[in-house]
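Peer 1: Got a sequence here, can you build the structure:
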Amino acid sequence: MTKTGSEIIKAIEMAWAAIQRKHKDVPDVVAVTGAGFHGKNPKWAHFWPGRWLKDEEGTERTPVNIIQQHLAGKPELFVSGELLGLPGRRIMQTLLHEAAHGLNHARDQHGTNINGRHNRVFVKAANELGLIWPEGKAPHKSIGFSQVEITDKTAARYEKVIEKLEAARLAYLAEGRRFENGDPGMTGGDGGEGGDGGDGGAPKRGKGARGGSRGGKRIYVTCECDEPDPFPITPGRLERGAIICGDCDAAFCARDEDDE
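Peer 2: From the prediction side, this is the model:
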């Protein structure tokens, strides 16, 4: 019996704690790892709020209590085994990306929209953590401003942590080496705020706002940005509550049928 798995998690927890020492608003997480490239939605990592629950002694497991547990639950930090095969600086970049989602969550901000498109609210948090959006680069049509990059100054601040991540590479999944410089179909960091569509990897296809299969009626909604990014949702989802754009702070509403 080896301790390879536990040592890998220990290294991830060490790096996350180093981020928290510099940025107090970054929340505690439950760190896990595994295969990130299986299935149709490859991901380097994700941040999933409320993923891990804890039963309070004597608390009955009613639907209301379970919802309350999710609201108070700890986020999950998933780091793919494929990412662990990349250089330590690249691993650190992804951890800082997920920490940016953590800041958005802690501050009750929406850094991604319902389809997982990263917006400027996310970029602002990423900047705070030492990541930048490359100057002159256009946002990806599906994942937006996801592919923020670590700066040399930030890498120097975490030099010792990066060295420890390199030393902790006891095992990894080889598939990630093919995408070391990024894949246009994947988020650069990756992750978002929901655990699936908004949380790492290529945006999911064939899923509605409630996770159901495509096939029901969908309407396109848009915001007030100069270059809006319309997306389809069910009318019922739009009626349940406003969806706010992180760029223009306007609520998404049904666009005109004549819009392209």
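Peer 1: alpha carbons only for contacts and neighbour counts from here, please
Peer 2: Will do.
Peer 1: quick one: residue 116 from residue 166, how far?
Peer 2: 30 Å (Cα to Cα, to the nearest Å).
Peer 1: Looking at the two, which has the bigger crowd around it?
Peer 2: residue 116 (27 against 18; other Cα atoms under 10 Å).
Peer 1: I'd say the more buried one and residue 145 touch.
Peer 2: No - Residue 116 lies out of contact with residue 145 (Cα atoms under 8 Å); the separation is 10.4 Å.
Peer 1: what's the span of stretch 15-28, first residue to last?
Peer 2: Span of stretch 15-28 from end to end, Cα to Cα: 12 Å.
Peer 1: How about stretch 130-145?
Peer 2: Note: stretch 130-145 ends 15 Å apart using Cα to Cα.
Peer 1: What residues sit buried inside that stretch?
Peer 2: Using 16 or more other Cα atoms under 10 Å as the test for burial, stretch 130-145 gives 130, 131, 132, 133, 139, 140, 142, 143, 144, 145.
Peer 1: any idea which of those is closest to residue 86?
Peer 2: For these, the residue nearest residue 86 by Cα to Cα is residue 131; the value is 18.0 Å.
Peer 1: which residues touch the closest residue to the closest one other than its chain neighbours?
Peer 2: Nearest residue to residue 131 in three dimensions, chain neighbours excluded: residue 150, at 4.5 Å (Cα to Cα, 6 or more residues apart in numbering). Residues counted as contacts of residue 150 (Cα atoms under 8 Å, 6 or more residues apart in numbering) are 93, 130, 131, 132.
Peer 1: now the closest residue to residue 27 other than its chain neighbours, what's its secondary structure?
Peer 2: Of all residues not flanking residue 27 in the chain, residue 102 sits nearest, at 6.1 Å (Cα to Cα, 6+ apart). At residue 102 the chain is in helix, as set by DSSP: H, G, I helix; E, B strand; the rest coil.
Peer 1: here's the other one to compare against:
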Amino acid sequence: MNDLTLFTDTTPVVTAAPSADGATAPVVHGAVIISAVETAWREIRCRFVGVPDISVTVPPAAGAQDPTKCTALRTGRRFKRDGRLTMELQVSSGTLGVGGRPLMEGLLHHAAHGLALTRDITDVSGGDRRWHNKRYGRLAREVGLTVPARAARVVGLGRCPLSDTEAAKWAEVIAALDAAAGVQLEATVEAVAPPRSGRSGARFAIVCECTPPRRQQVTPHFYEQGPLLCGLCLAKFRPADTVVVPAQTSGKNA
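Peer 2: As a prediction, the model looks like this:
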């Protein structure tokens, strides 16, 4: 088994934890999310010399960021680990849930930031450091992203899509990320689905990643039919009782 098949033949990662009434139920860990991103990042580093190592952290659900924005992945923290330059990537179940190709695009976006870091290139500016300049555009093109002809408001050249041709080069990695998302969703549903009883409509609470989270009640059958997206934070609703590994204290967003 190689790294890229890690998530194609695995089962949900769950363990037993006591519930409020003393019974036990499976609880999902952040290991699936972290392992999926680390696996994809290793492949990126193999293909692009100079991309630094990463330390993946998972934010608390209440403070999770919009997975469609640059800062939803990269916190800007950097440090030395075992003598090697390392930058922090912060991901959540919502980030993984956007799909393998969008997540691959996001990881390549941050790989370009990583090249800027190792080469001592200033690739972002502005008070909130969200403006991606022409130097970032050159690095994004180097890792295979398509740089827009014109800079966008606020983010500059930050929105660089992954073309179909380039996505095909990452097909195996994207498939592994999609498989990991499936494992995470299956384990989450298994962890919180109420036991079947005479009431087929037994409901449980789901929340999004807004601050504070929006909350609603759904039946297990309704939840399992497909992902439910919040119209504000654009993240998938998840069961309210899902356990999320706390993140390290983040520095200033980049």
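Peer 1: Next, give me the two most distant ones among the buried residues of stretch 130-145 of the first structure.
Peer 2: The most widely separated members of those are 130 and 142, with 23.7 Å between them, by Cα to Cα.
Peer 1: residue in the second structure matching the residue nearest to residue 27 of the first structure?
Peer 2: In the second structure, the residue paired with residue 102 of the first structure according to TM-score structural alignment is residue 114.
Peer 1: What is the burial count for that match?
Peer 2: 22.
Peer 1: and if you look at residue 110 of the second structure?
Peer 2: With other Cα under 10 Å as criterion, residue 110 of the second structure counts 22.
Peer 1: what do you get for the one 10 residues further on?
Peer 2: The local packing count at residue 120 of the second structure equals 9, with neighbours defined by other Cα under 10 Å.
Peer 1: and it, which of the three is it?
Peer 2: coil.
Peer 1: The residue nearest to residue 27 of the first structure and residue 26 touch, don't they?
Peer 2: Yes - contact criterion Cα under 8 Å: residue 102 of the first structure and residue 26 qualify, at 5.6 Å.
Peer 1: Look up the closest residue to residue 71 of the first structure, ignoring the ones flanking it.
Peer 2: Distance criterion Cα to Cα, 6+ apart; nearest residue to residue 71 of the first structure, sequence neighbours excluded, is residue 50 at 5.7 Å.
Peer 1: returning to that earlier point: which residues sit in contact with the residue nearest to residue 27 of the first structure?
Peer 2: Residue 102 of the first structure neighbours (Cα under 8 Å, 6+ apart): 26, 27, 47.
Peer 1: Now check the second structure for the residue matching residue 90 of the first structure.
Peer 2: Looks like residue 90 of the first structure aligns to residue 102 there (TM-score structural alignment).
Peer 1: cool, and residue 12 of the first structure?
Peer 2: Per TM-score structural alignment, residue 12 of the first structure is aligned with residue 37.
Peer 1: where does its match land in three-state SS?
Peer 2: Residue 37 of the second structure is classified as helix under three-state DSSP.
Peer 1: Could you measure from it over to residue 54 of the second structure?
Peer 2: 10 Å.
Peer 1: Residue 234 of the second structure too?
Peer 2: 25 Å.
Peer 1: out of these two, which sits in the busier spot?
Peer 2: A direct count of neighbours by other Cα under 10 Å for residue 234 of the second structure and residue 54 places residue 54 higher, at 23 against 19.
Peer 1: ok, and the closest non-adjacent residue to the alignment partner in the first structure of that one?
Peer 2: Alignment note (TM-score structural alignment): residue 54 of the second structure maps to residue 29 of the first structure. Leaving aside its sequence neighbours, residue 29 of the first structure sits nearest to residue 75 (Cα to Cα, 6+ apart; 5.0 Å).
Peer 1: and the residue in the second structure that the one you found lines up against, which of the three is it?
Peer 2: Taking TM-score structural alignment, the alignment pairs residue 75 of the first structure with residue 87 from the second structure. Classification of residue 87 of the second structure by three-state DSSP places it in strand.
Peer 1: Residue 87 of the second structure: neighbouring residues, count only.
Peer 2: Residue 87 of the second structure: 24 surrounding residues under other Cα under 10 Å.
Peer 1: do residue 136 of the second structure as well
Peer 2: Quick note: residue 136 of the second structure (other Cα under 10 Å) scores 24 neighbours.
Peer 1: So which residue is dead centre in the second structure?
Peer 2: The C-alpha lying nearest the average C-alpha coordinate of the second structure belongs to residue 95 (Cα atoms, centre = their mean; 3.1 Å).
Peer 1: And for residue 123 of the second structure, the neighbour number?
Peer 2: For residue 123 of the second structure, the count of nearby residues is 21 (other Cα under 10 Å).
Peer 1: okay but it is in contact with residue 132, surely?
Peer 2: Yes - look at residue 123 of the second structure against residue 132 with Cα under 8 Å: they come within range, at 6.0 Å.
Peer 1: Next secondary structure after the helix or strand hosting residue 186 of the second structure?
Peer 2: For residue 186 of the second structure, the host element (DSSP states H and E) is helix 171-192. Counting by DSSP H and E, the element after helix 171-192 of the second structure in chain order, helix or strand, is strand 204-207.
Peer 1: Can you list the helices and strands that the helix or strand following that following strand packs against?
Peer 2: Next along the chain after strand 204-207 of the second structure, taking DSSP H and E as the criterion, comes strand 215-218. Counting contacts by 3 or more Cα pairs under 8 Å, 6 or more residues apart in numbering; DSSP states H and E, strand 215-218 of the second structure is packed against strand 204-207.
Peer 1: Show me what counts as buried in the strand it packs on.
Peer 2: Buried-residue list, strand 204-207 of the second structure, by 16+ other Cα under 10 Å: 204, 206, 207.
Peer 1: circling back to that earlier point, from residue 147 of the first structure, how far out is the match of residue 54 of the second structure?
Peer 2: Residue 29 of the first structure is 22 Å from residue 147 of the first structure, by Cα to Cα.
Peer 1: neighbours around the match of residue 12 of the first structure, how many?
Peer 2: Neighbours around residue 37 of the second structure, by other Cα under 10 Å: 23.
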